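> Sharing a model that was predicted from the sequence below.
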Amino acid sequence: MDEPINSRNIIYIVATPIGNLEDITLRALNILRNVDFIICEDTRVTKILLDHYNIHKKLIVANAFNEANQINKIITEIKSGKSCALVSDAGTPLISDPGTKLINEAIKNNISIIPVPGPSALIAALSISGFPSSSFVFEGFLPQKKGRQKKLMELAEEERTIVLYESTYRIVKLLEEIKQYMPLRKIAVARELTKKFEEVWRGTADEILDSIKTKTVKGEFVVVLAPKDFK
């Protein structure tokens, strides 16, 4: 049964697939079909999903570069009696993605915010890592320059499972740093989760580097590090 859409003062935080377009809930599709507009990071990316399911909606771009400038426009639209969905390029919005400023402004304006849960690269990678997940640390993307070494030194002493995100361009650098600061730590590196070329490497950073350096690897990476004393 379709979920009734409250058309007044509401933002749905809608999780979308991280790769495989079939990984979307029926509830999410129903909401995307019935809201007045969709807030996205990149229209080209979001349209791939919408076109696949024959959904045609007004799209408003709010990303890391223009979110601050778009907030008033979006809040005004919602307060005029409209509903909207916030999506990211992939996965659950606001997890290492923009949107926090918008949501806080919506809270100030008494706009209802409803989560529509679904895919998350963080949880997907953690679930297949083989490492304890009852308590873990999610650091997202490490600082690129200032504070990076300090953060790595802190993580080297972390006794819980650690989850990091990394890009194609910096994955080798990250693994080399883990090799330096946490040489014996067991890790799992997942690439392109749920997609055609999904891969998972397991071992120490040194062992995984040998595999990754011998081939051209592209896509988004999730790196899961076992607790400090994990055997």
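Yep, it's here.

> drop to CA atoms for contacts and neighbour counts, all remaining ones
Noted.

> what's the longest helix belonging to the chain packed up against?
Taking DSSP state H as the assignment, the helix of the chain that covers the most residues is helix 67-79. Counting contacts by 3 or more CA pairs under 8 Å, 6 or more residues apart in numbering; DSSP states H and E, helix 67-79 packs against helix 100-108.

> Pull out the buried positions in the helix it packs on.
102-103, 106 (16 or more other CA atoms under 10 Å).

> mind putting those in TSV, distance to A85 included?
As requested, these are exported to TSV (distance: CA to CA, whole Å):
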residue	distance to A85
L102	12
I103	12
A106	13
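
> Tell me the one among those nearest to V224.
Nearest to V224, judged by CA to CA, of the buried residues of helix 100-108 is I103 at 28.6 Å.

> Now the element after the one helix or strand I31 maps to, going C-ward?
According to DSSP states H and E, I31 maps onto helix 26-34. Next helix or strand after helix 26-34 toward the C-terminus (DSSP H and E): strand 37-40.

> Am I right that A85 is in a strand?
Yes. The assignment for A85 is a strand, going by DSSP: H, G, I helix; E, B strand; the rest coil.

> K79 versus that one, what's the distance?
14 Å (CA to CA, to the nearest Å).

> and if you look at N34?
Taken as CA to CA, the span from N34 to K79 is 17 Å.

> neighbour-wise, which of those two wins?
N34 (19 against 16; other CA atoms under 10 Å).

> Which stretches in the protein count as strands?
Counting by DSSP state E, the segments of the chain that form strands are 10-14, 37-40, 58-61, 83-86, 112-116, 136-140, 161-166, 187-191, 199-203, 221-225.

> okay if I get those strands as JSON lines plus distance to K173 and mean neighbour count?
Converted to JSON lines, these look like this (distance: least, CA to CA, whole Å; neighbours: other CA atoms under 10 Å):
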{"stretch": "strand 10-14", "distance to K173": "33", "mean neighbour count": "24"}
{"stretch": "strand 37-40", "distance to K173": "30", "mean neighbour count": "23"}
{"stretch": "strand 58-61", "distance to K173": "32", "mean neighbour count": "16"}
{"stretch": "strand 83-86", "distance to K173": "33", "mean neighbour count": "27"}
{"stretch": "strand 112-116", "distance to K173": "35", "mean neighbour count": "15"}
{"stretch": "strand 136-140", "distance to K173": "16", "mean neighbour count": "16"}
{"stretch": "strand 161-166", "distance to K173": "10", "mean neighbour count": "22"}
{"stretch": "strand 187-191", "distance to K173": "13", "mean neighbour count": "24"}
{"stretch": "strand 199-203", "distance to K173": "16", "mean neighbour count": "16"}
{"stretch": "strand 221-225", "distance to K173": "13", "mean neighbour count": "27"}
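
> alright, now check it against this:
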Amino acid sequence: MKVLVPVKRVIDYNVKVRVKADGSGVDLANVKMSMNPFDEIAVEEAIRLKEAGKADEIVAVSIGVKQAQETLRTALAMGADRAILVEAADDVSTDIEPLAVAKILKGIVDEEQPGLVLCGKQAIDNDMNATGQMLAALLGWAQGTFASEVDVDGEAAVVTREVDGGLQTIKVKLPAVLTVDLRLNEPRYASLPNIMKAKKKPLDTKTPADYGVDVAPRLEVLKTSEPEARKAGVIVGSVDELVAKLKDEAGVL
């Protein structure tokens, strides 16, 4: 079985995000970029499936700017077999919208014919949480979202999902699209020998036009602003004073 894993280049989760002075977007100048953490978990799960003999090839895909090659090389160093980069933007500040990404991924799936697509449940830069679901709808495939446990058994996959009320276990027929959550696994670090080997692994470059997809944005960002600063806490001397502050100042009672 072939496993397809889309990965996205985002601001590293350890970096404090800064908004541009004119409010036109997030400042990406001299900012460390890395693979979206949820996508990293998806790559790790694909590798574990291959190690267990349930997958025979892992293909990593990224859609965005040319610099996303670095993200794909990370996936290759972790254990992916080959990679596909779809250069859909020239400006690093351009974010390809989920529907366009899903349409491009559908084109890649039609070409590659994987038995499973493993996606991160969302990207930490826009938090859309939509691409996997849209891809499943376009393909007409089964889907399992927010997966915290995955067990592939023959022609089906048993998926434990994290839902509002707790955990839900479902069985989906393959091929399917799964989106993974944080508790699924702990991604491995790429070793130096594997980093060197990744440089020799195949990485194909495509464009949205190869799949007949228009990536022109449908949404317009009007303004980006910093969240309101949190006020300092205060120490109260009694329960009565606490209740009074919650009622009169915070307005929560």
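Looks like it arrived, so ask away. Quick caveat: nothing in here was measured; it's all calculated off a predicted structure.

> what TM-score do we get after superposing?
TM-score of the superposed chains, computed with TM-score structural alignment, normalised by the length of the first structure, equals 0.35; 125 aligned residues with a CA RMSD of 5.0 Å.

> Now the longest helix of the first structure: buried residues?
67, 71, 74-75, 77-79.

> can you name the two of those residues that are farthest apart?
E67 and K79 (17.9 Å).

> tell me the angle of the longest helix of the first structure relative to helix 100-108?
30 degrees (axes from the mean of the first three to the mean of the last three CA atoms, to 10 degrees).

> can you give me the angle helix 67-79 of the first structure makes with strand 10-14?
120 degrees.

> for the nearest residue to I71 of the first structure once chain neighbours are set aside, what are its contacts?
Counting by CA to CA, 6 or more residues apart in numbering, I71 of the first structure lies nearest to L102, which is 5.7 Å off, once chain neighbours are set aside. Residues in contact with L102 of the first structure (CA atoms under 8 Å, 6 or more residues apart in numbering) are 67-68, 71.

> rerun that using 10 Å as the cut-off
62, 67-68, 70-72, 74-75, 86, 108 (CA atoms under 10 Å, 6 or more residues apart in numbering).

> hmm, back to that, could you say which one of the strands of the first structure comes nearest to L174 of the first structure?
That would be strand 161-166 among these, by CA to CA, at 7.8 Å.

> Count the neighbours of the closest residue to L203 of the second structure other than its chain neighbours for me.
Take L203 of the second structure and drop its neighbours on the chain: the residue closest to it by CA to CA, 6+ apart is A83, 4.6 Å away. Using other CA under 10 Å, the number of residues around A83 of the second structure comes to 23.

> likewise the one 4 residues further on?
The burial count assigned to E87 of the second structure is 19, neighbours taken as other CA under 10 Å.

> same deal with D210 of the first structure?
Neighbours of D210 of the first structure (other CA under 10 Å): 10.

> do D204 of the second structure as well
12.

> contact partners of the helix or strand hosting it?
In the assignment (DSSP H and E), D204 of the second structure maps to strand 203-206. Residues outside strand 203-206 of the second structure that contact it (CA under 10 Å, 6+ apart) are 59-63, 66, 69, 72-73, 76, 81-88.

> And it, what's buried?
Here strand 203-206 of the second structure shows L203 as buried, counting by 16+ other CA under 10 Å.

> Leaving out sequence neighbours, find the closest residue to L76 of the second structure.
L76 of the second structure sits nearest to A198 (CA to CA, 6+ apart), 5.2 Å away.

> Determine which two of the contacts of L102 of the first structure are furthest apart.
A62 and K108 (18.5 Å).

> wait, doesn't R161 of the second structure sit right on F146?
Yes. Counting by CA atoms under 10 Å, R161 of the second structure does reach F146; the two are 5.3 Å apart.

> Give the other helices and strands that whichever helix or strand L135 of the second structure is part of contacts.
Per DSSP H and E: L135 of the second structure is located in helix 131-139. With contacts taken as 3 or more CA pairs under 10 Å, 6 or more residues apart in numbering; DSSP states H and E, helix 131-139 of the second structure sits against helix 98-112, strand 116-120, strand 142-153, strand 176-180.

> right, and these - which one's nearest E241 of the second structure?
Between these, strand 142-153 lies closest to E241 of the second structure; by CA to CA that is 42.6 Å.

> buried set for that closest one?
142-150, 152.

> Give me the angle between it and strand 176-180.
Going by the same axes, to 10 degrees, strand 142-153 of the second structure makes 90 degrees with strand 176-180.

> could you give the angle of the very next helix or strand once past strand 142-153 of the second structure to strand 116-120?
Reading on from strand 142-153 of the second structure to the C-terminus, the next helix or strand found by DSSP H and E is strand 156-163. Using the same axes, to 10 degrees, the direction of strand 156-163 of the second structure lies 20 degrees away from that of strand 116-120.

> Could you list the buried residues of strand 156-163 of the second structure?
157-162.

> Strands along the second structure, start to end?
Using DSSP E, strands in the second structure cover 2-6, 9-11, 33-35, 57-64, 82-87, 116-120, 142-153, 156-163, 166-173, 176-180, 203-206.

> Output these in CSV; the columns should cover distance to Q133 of the second structure.
Formatted as CSV, the strands of the second structure follow (distance: least, CA to CA, whole Å):
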stretch, distance to Q133 of the second structure
strand 2-6, 13
strand 9-11, 20
strand 33-35, 20
strand 57-64, 17
strand 82-87, 20
strand 116-120, 10
strand 142-153, 7
strand 156-163, 14
strand 166-173, 14
strand 176-180, 8
strand 203-206, 23
